[in-house]
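Participant: Take a look and give me a structure for this.
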Amino acid sequence: MRAGEHLTPPPDSRFAREVAERAADELSGPVHQHSLRCCQWAIAFAEVDGLDVDAEQLWAATMLHDLALGAPDHPDYGCFAALGADHAARLVAAHRGQAQAEVVRAAIAGHFHPAVPAEPVARCLHSAVELDVVGYRLREVDGGLVTATESAHPCAGFGEVFTTAMRTEARLRPHSSAAVLWRAGARVPMALNPLAR
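Facilitator: Got it, this is the predicted structure:
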């Protein structure tokens, strides 16, 4: 089997294409690749954990979860995840309605919280981000998928970009989950992540 055959393609819809365009337009190269990897990890965790998820909701949540990573300070938001969640929800609402937009908004808003969420899309996103950033639960994912995903969506440069963003978050929004985790020593598991960096 060729490596690429392990990868799950994105949903085939106008909405999914608009999500892809938004991510490509607004995310830096390394963060865009991180989002694409997270999509594969999230799909894998849905299977591993026996979760029933909407493919388009999961695509939107994984591709748009870092829209506001490293964004300037905003008086109405205490965390980049909450700010990005609202940006993403507006796009989802235009295509899928407010109820589905709320699923994506909540998943993105909580993706950096230490507690694992119960809602399926949120849980898959949370697990995917933890895998890609610190390698958590890596052994639960098929090795062929890991190889294929890293080949298609390289990790090069992500560690440096993400570290810079976390420092920015800690400075601009010191009470956010990201800032608290950074001060608690998140850089150590990031540095020890077995995924290629």
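Participant: switch to C-alpha atoms for all contacts and neighbour counts from now on
Facilitator: Will do.
Participant: buried stuff in the top helix by length along the chain?
Facilitator: Scanning the chain for the longest helix, with DSSP state H as the assignment, gives helix 29-48. Of the residues in helix 29-48, 29-46 count as buried by neighbour count, 16 or more other C-alpha atoms under 10 Å.
Participant: could you say what helices and strands that helix packs with?
Facilitator: In terms of contacts (3 or more C-alpha pairs under 8 Å, 6 or more residues apart in numbering; DSSP states H and E), helix 29-48 is packed against helix 55-64, helix 120-134, helix 143-152, helix 158-172.
Participant: go with 6 Å
Facilitator: helix 55-64, helix 120-134 (3 or more C-alpha pairs under 6 Å, 6 or more residues apart in numbering; DSSP states H and E).
Participant: Redo those as TSV? Include distance to Pro194 and mean neighbour count.
Facilitator: Shown next, in TSV, are those (distance: least, C-alpha to C-alpha, whole Å; neighbours: other C-alpha atoms under 10 Å):
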stretch	distance to Pro194	mean neighbour count
helix 55-64	21	26
helix 120-134	8	25
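Participant: Before we compare anything, build this one as well:
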Amino acid sequence: MRLADITVPDTAAARAALELATEYHTPSLLNHVLRSWLWAEAFATVEGLHGIDRELLYVSAVLHDIGVVPAFDNHTLSYEDAGGHVAKALTAGAGWRPERRVRAHEVIVRHNWPQVDPAFDQEGHLLEVATALDISGVRPDILPREFLREVVAAHPRLDLAAEFTACVTDQAMRKPTTAAHRIVERGVAEKLRRNPLESLG
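Facilitator: Coordinates of the predicted model:
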């Protein structure tokens, strides 16, 4: 498994998603969403999942945290729900069918579920396990260590631990009924600090 084996979908939606994420995310958060996509692709390979909508997975991964940035922070909706609506708007502009636009919203919302059954939603499952690895350090031994090193070298973690902790804590305080509150209560700050990806060398 190598980074060069994973290619970005060559579509209008994929290009627009990356452009939006690059414009609005800090370097740390941009690297996080790109790593999350790469981890998702790698988990698909390791778990032997087939029939993945790779464009949907890429767009959802790249936009999954766009709801934490001030320009897209909804005052009542959870950040994953707000981000899902951004994805729906972007993919509408790219000509996606209504039902596929809904899928982008679903995948982004489900990345914050405690668990997503791949039999229920393969792309949602992959984004959930990918972000669990990148944020909480869950299942780091499932993917080859050299691949982990290659991805982190290409997309360094920078100040992700401090930045994401601050973002999600702010979300939890202002929106206590959302998944952000659960994430904070379950110790996301400490999980980020102890994430084994932080010490890859």
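Participant: Which one of the helices and strands packed on helix 29-48 of the first structure lies nearest to Ala156 of the first structure?
Facilitator: helix 120-134 (12.4 Å; C-alpha to C-alpha).
Participant: In the second structure, what range does that closest one match?
Facilitator: Aligned using TM-score structural alignment, helix 120-134 of the first structure spans residues 122-136 in the second structure.
Participant: So for Ile108 of the first structure, which of the helices and strands packed on helix 29-48 of the first structure sits nearest?
Facilitator: The nearest among those, by C-alpha to C-alpha, is helix 55-64 at 6.1 Å.
Participant: which residues are contacting the closest one?
Facilitator: 35, 38-39, 104, 121 (C-alpha atoms under 6 Å, 6 or more residues apart in numbering).
Participant: Stretch 145-160 of the first structure now?
Facilitator: With C-alpha under 6 Å, 6+ apart, stretch 145-160 of the first structure has contacts from 3-4, 6, 30, 33, 197.
Participant: Looking at those residues, spot the one nearest Val161 of the first structure.
Facilitator: Looking across the contacts of stretch 145-160 of the first structure and measuring by C-alpha to C-alpha, the closest to Val161 of the first structure is Pro30, at 7.2 Å.
Participant: Can you find the partner of that closest one in the second structure?
Facilitator: So, by TM-score structural alignment, Pro30 of the first structure is matched to Ser28.
Participant: For that match, give its distance to Asp121 of the second structure.
Facilitator: 28 Å (C-alpha to C-alpha, to the nearest Å).
Participant: Ile66 of the second structure now?
Facilitator: Distance, Ile66 of the second structure to Asp121 of the second structure, by C-alpha to C-alpha: 21 Å.
Participant: Please identify which of these two sits among more neighbours.
Facilitator: Legend: neighbour count by other C-alpha atoms under 10 Å for Ile66 of the second structure and Asp121, higher for Ile66 (28 against 15).
Participant: So that one versus Pro27 of the second structure, what's the distance?
Facilitator: Where Pro27 of the second structure is concerned, Ile66 of the second structure sits at a distance of 13 Å (C-alpha to C-alpha).
Participant: quick revisit: rebuild the helices and strands packed on helix 29-48 of the first structure as JSON lines, extending it with distance to Val146 of the first structure.
Facilitator: JSON lines is the format used below for those (distance: least, C-alpha to C-alpha, whole Å):
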{"stretch": "helix 55-64", "distance to Val146 of the first structure": "17"}
{"stretch": "helix 120-134", "distance to Val146 of the first structure": "10"}
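Participant: out of those helices, nearest to Gly143 of the first structure?
Facilitator: That would be helix 120-134 among those, by C-alpha to C-alpha, at 13.3 Å.
Participant: Would you state the secondary structure element containing Leu69 of the first structure?
Facilitator: Following DSSP states H and E, there is no helix or strand that holds Leu69 of the first structure.
Participant: superposed on the second structure, where does the longest helix of the first structure end up, distance-wise?
Facilitator: By mean C-alpha distance after the TM-score superposition for the first structure, the fitted helix 29-48 of the first structure averages 0.7 Å away from its aligned residues in the second structure.
Participant: tell me the angle of that helix relative to helix 143-152?
Facilitator: Using axes from the mean of the first three to the mean of the last three C-alpha atoms, to 10 degrees, the inter-axis angle of helix 29-48 of the first structure relative to helix 143-152 is 160 degrees.
Participant: Now do helix 29-48 of the first structure against helix 120-134, angle only.
Facilitator: 130 degrees.
Participant: Also compute the angle for helix 29-48 of the first structure relative to helix 55-64, please.
Facilitator: Using the same axes, to 10 degrees: helix 29-48 of the first structure against helix 55-64 is 150 degrees.
Participant: State the distance from the match of Pro30 of the first structure to Leu49 of the second structure.
Facilitator: 29 Å.
Participant: and if you look at Pro176 of the second structure?
Facilitator: 35 Å.
Participant: got it, and Leu34 of the second structure?
Facilitator: Distance from Leu34 of the second structure to Leu49 of the second structure, by C-alpha to C-alpha: 20 Å.
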